[in-house]
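Student: need a 3D model of the sequence below.
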Amino acid sequence: MTDKRLKNYDDLIKEEPDLSLLNRAYALLSTNFERATSQLAELADRGSILSMIYLGEAYQRSQPKNLDAAEKWYRKAYENGAAMGLFALGLLHFQKNNYAEAETLFQEGAENDDELSMFWLAKIYAHNDNFDKNRYKIRLLLEKSASKGNVSAKSALAFSFMKGRYGLGNIPKGIWLYLSSLLEAAKIAIKNPDDPRLWH
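Tutor: Sure, this is the predicted structure:
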């Protein structure tokens, strides 16, 4: 998409044209979907990248789901340089079994130091019993993602160690990592059970 650094959440907050209206529109999604999405679309036209992401989430979770609209808004956020947009678009493709497209997006995210993209790229490398072929790529991605706070990556790495996939000598390390990941996951879940670092 671009050779520029992807924008994180803090960057998007700083660039937000009307944070107060954004928060009101987001809160309105649960009670008046049409009005909320209309307000978010207006904000998106004014350059609000967070509105684009919220619209993608809204259409992905709506009943019935509108995945075409979700993809449209995630892609707009991604094209405007948002790491959250890239990850959401990649995850949507992963869930639709479009693994080639998801891999391309997660690869870009990983190259931009996004820990969520690293974890899901590792999942793609392990897909369809390809673990042995990609074992060292997977380990590197999981270790880096875990070091940046992704609990799901830490747990996945722990299971790989405990299963002896990286040698019997790493089994005790796997047990320690697994117990540590459980504690970290509990702390995160108390604050926010929907935290993306818990997704797997």
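
Student: hey, let's count contacts and neighbours off CA atoms from now on
Tutor: Fine.

Student: count of residues packed around Tyr136?
Tutor: 12 (other Cα atoms under 10 Å).

Student: want to put them side by side, so please do this one too:
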Amino acid sequence: MEKYFESTDKSFNDYDNKKELMELNNLGYCYQYGIEKKKDGFKAFKLYLKAAEGGNSDAQNNLGYCYQNGIGVTKDKKKAFECYLKAANEDDLHAQYNLGICYQNGIGINKDNKKAFEWYLKSAKGEYSPAQNILGNFYQNEIGMEKDLEQEKAFELYKIAAEKDHYMSQCNLGILYENGNGTEKDLKQASFEYLKKSAEKGYSDAQFELGYYYYYGIGTKKDLSMAVYWFSKAAENGCKTALHNLGECYELGNGVDKNEIKAFEYYKKSAKYGDMDAKFILGYCYVNGIGTEINKEKGFKLYDEAAGNSDYKEYEEEIVDNLDEVKYWYQKAAKNDNKYALYKLGEFYQYGNGVGQNEMRAFVFYKKSADQGFIDAQYKLGDIYSKGTEIEINKEKAFELYELAAEGGNVNAQRSLASLYEKGEGTEQSKEKAIYWYEKAIENGCPKSQGLLNVLTQ
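Tutor: So this is what the prediction gives:
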């Protein structure tokens, strides 16, 4: 490395050949990032400028980055765009990608998703992995498209970039495998493994997803301590959603010693970042003294914020007469479609806790929560369809909901799904699938399933 510096660290003279221009650009990079040189943004900028003036497209791209971020020069987004454009027109793949970012986000130019797509496409055709990843995102979400595009194209692009070890693409590919978008659904071999690869490279989104997989036993054996490990990693790397999950783990003692003070702190951090569910639970902590001193005034204020100050005129008299303070505020939050509150309200009405027992009203609240993807509500709704008194029994609907909740990791749904497969209710009878789901339920801590499995396999 010293020899390299001896050959390139010279005054700003004219550089005539491509090798010298490349070395000049590389030296600028060393000054920019402090690689065996004292970090110096101004020197980096000057070196990039000299190399760019000589026609080096890498330096032209780096010059754009300096203008965009104010490295060694006053920030100037318009000049950044011009530098990227010049380098992109010289077929610099990184510059083409950066130009796409400029068009997508309105950096130095008006936003234009169609042009962003065009530049990402040029870069992706040159096998530049970040462009392949973001182009996959464009296809997946139909950004800048004039017509509907199928998920297969997104899958292809993510896979190409993922195989080059691009961590974001590995995460995105894992999610496509998880949902069966653009490919066959594959939770174990594909989704879990790609998420793991991405998570191990430090990508917080993948770390959160991997924690979720371990928490619910999706694509792998349920392991709450590993869930806490990956949620913690995700939180350390800036994933705000993971803070809420860590709060829940500490509150319930899942994968870690129960610690309500830590739970409260995590909920507090999550609420600070605008997580409405965490804000609601934080209010509950204040009202009930969970991990903190009781402060009902603060708790009710947080409930109010979580509810979005919504009206609750419907059923107001019943609410005030029949619900205690906590349940009253559950009702208010539910008016803003808070999925956790909706689920709790379903429980109040199903079991008659503080209100008159009313399966129909429980059904309404569970459905609203289930429609937002709340797994426990999906199970409860399936149960009502399977055994309901006021709601007409519908085993096919029950099967669909149990399957959703079971795949999401709800142990009761796994047991119930196994039972439907065993009896052939709501689906074709399958002893093999019944055994599979009983075993999943046993793995996830349902001893009752062991007895049912023993009877089935006798």
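
Student: how close are the two chains, by TM-score?
Tutor: With the length set by TM-score structural alignment, normalised by the length of the first structure, the two chains reach a TM-score of 0.62; 158 aligned residues with a Cα RMSD of 3.7 Å.

Student: let's verify the residue lying closest to Glu260 of the second structure once chain neighbours are set aside: helix, strand, or coil?
Tutor: Nearest residue to Glu260 of the second structure, sequence neighbours excluded (Cα to Cα, 6 or more residues apart in numbering): Gly291, at 4.4 Å. Put simply, Gly291 of the second structure is coil when judged by DSSP: H, G, I helix; E, B strand; the rest coil.

Student: hmm, Ala263 and Gly291 of the second structure touching each other?
Tutor: Yes. Gly291 of the second structure is within contact range of Ala263, at 7.0 Å (criterion: Cα atoms under 8 Å).

Student: and the two? Which one has more around it.
Tutor: Ala263 (26 against 17).

Student: quick one, what contacts the more buried one?
Tutor: The contact partners of Ala263 of the second structure, by Cα atoms under 8 Å, 6 or more residues apart in numbering, come to Leu246, Gly247, Glu248, Cys249, Tyr250, Glu251, Gly291.

Student: how about the helices of the first structure, start to end?
Tutor: For the first structure, applying DSSP state H gives helices covering 9-15, 19-28, 33-45, 49-61, 67-79, 83-95, 99-111, 115-126, 131-147, 151-162, 171-191.

Student: need the residues that contact the fourth one.
Tutor: Identification of contacts with helix 49-61 of the first structure by Cα under 8 Å, 6+ apart yields 12-13, 16, 22, 26, 29, 37, 40-41, 43-44, 65-67, 69-74, 76-77, 80, 82, 84-85.

Student: for that helix, buried residues please.
Tutor: Residues of helix 49-61 of the first structure classed as buried by neighbour count (16 or more other Cα atoms under 10 Å): Ile49, Leu50, Ser51, Met52, Ile53, Tyr54, Leu55, Gly56, Glu57, Ala58, Tyr59, Gln60.

Student: among those, which pair sits farthest apart?
Tutor: Using Cα to Cα, those span at most 16.9 Å, a distance reached by Ile49 and Gln60.

Student: what do we get in the second structure for Ala44 of the first structure?
Tutor: Taking TM-score structural alignment, Ala44 of the first structure has Tyr303 as its aligned residue in the second structure.

Student: now swap in Leu91 of the first structure and tell me
Tutor: Using TM-score structural alignment, Leu91 of the first structure lines up with Glu347 in the second structure.

Student: so who does the residue nearest to its match when sequence neighbours are not counted touch?
Tutor: Leaving aside its sequence neighbours, Glu347 of the second structure sits nearest to Ala362 (Cα to Cα, 6+ apart; 6.6 Å). Residues near Ala362 of the second structure by Cα under 8 Å, 6+ apart: Leu345, Gly346, Glu347, Phe348, Tyr349, Gln350.

Student: now do 6 Å
Tutor: Gly346, Tyr349, Gln350 (Cα atoms under 6 Å, 6 or more residues apart in numbering).

Student: same check for the residues you listed, but in the first structure.
Tutor: Using both residues aligned by TM-score structural alignment, their matches' Cα atoms under 6 Å, the first structure keeps these contacts from the contacts of Ala362 of the second structure: Gly346, Tyr349, Gln350.

Student: which one of the residues you listed sits in the busiest neighbourhood?
Tutor: Gly346 (27 neighbours).

Student: surely it and Lys368 touch.
Tutor: No. Applying Cα atoms under 6 Å as the test, Gly346 of the second structure and Lys368 come out as separate, 9.5 Å apart.

Student: overlap of the contact sets of these two?
Tutor: The contact sets of Gly346 of the second structure and Lys368 do not overlap (Cα under 6 Å, 6+ apart).

Student: Provide the aligned range in the first structure for stretch 406-418 of the second structure.
Tutor: Mapped onto the first structure using TM-score structural alignment, stretch 406-418 of the second structure covers residues 146-158.

Student: which parts of that stretch are buried?
Tutor: Ala146, Lys148, Asn150, Val151, Ser152, Ala153, Lys154, Ser155, Ala156, Leu157, Ala158.

Student: next, count neighbours for the residue nearest to the second one when sequence neighbours are not counted.
Tutor: Read that as Lys148 of the first structure. Using Cα to Cα, 6+ apart and skipping the chain neighbours, the partner closest in space to Lys148 of the first structure is Glu115 (6.3 Å). When neighbours are counted by other Cα under 10 Å, Glu115 of the first structure registers 26.

Student: Glu115 of the first structure maps to what in the second structure?
Tutor: Aligned partner of Glu115 of the first structure by TM-score structural alignment: Ile375.

Student: from Val364 of the second structure, how far off is that match?
Tutor: 16 Å (Cα to Cα, to the nearest Å).

Student: do Leu99 of the second structure as well
Tutor: From Leu99 of the second structure across to Val364 of the second structure, the span is 49 Å (Cα to Cα).

Student: now swap in Leu417 of the second structure and tell me
Tutor: 22 Å.

Student: how distant is stretch 360-372 of the second structure from the center of its chain?
Tutor: With Cα atoms, centre = their mean, to the nearest Å as the basis, stretch 360-372 of the second structure stands 24 Å off its chain's centre.

Student: check stretch 140-158 of the first structure too.
Tutor: How far stretch 140-158 of the first structure lies from its chain's middle: 14 Å, per Cα atoms, centre = their mean.

Student: now Arg361 of the second structure. Nearest residue, chain neighbours left out?
Tutor: Counting by Cα to Cα, 6+ apart, the residue nearest Arg361 of the second structure is Tyr349, at 6.5 Å.
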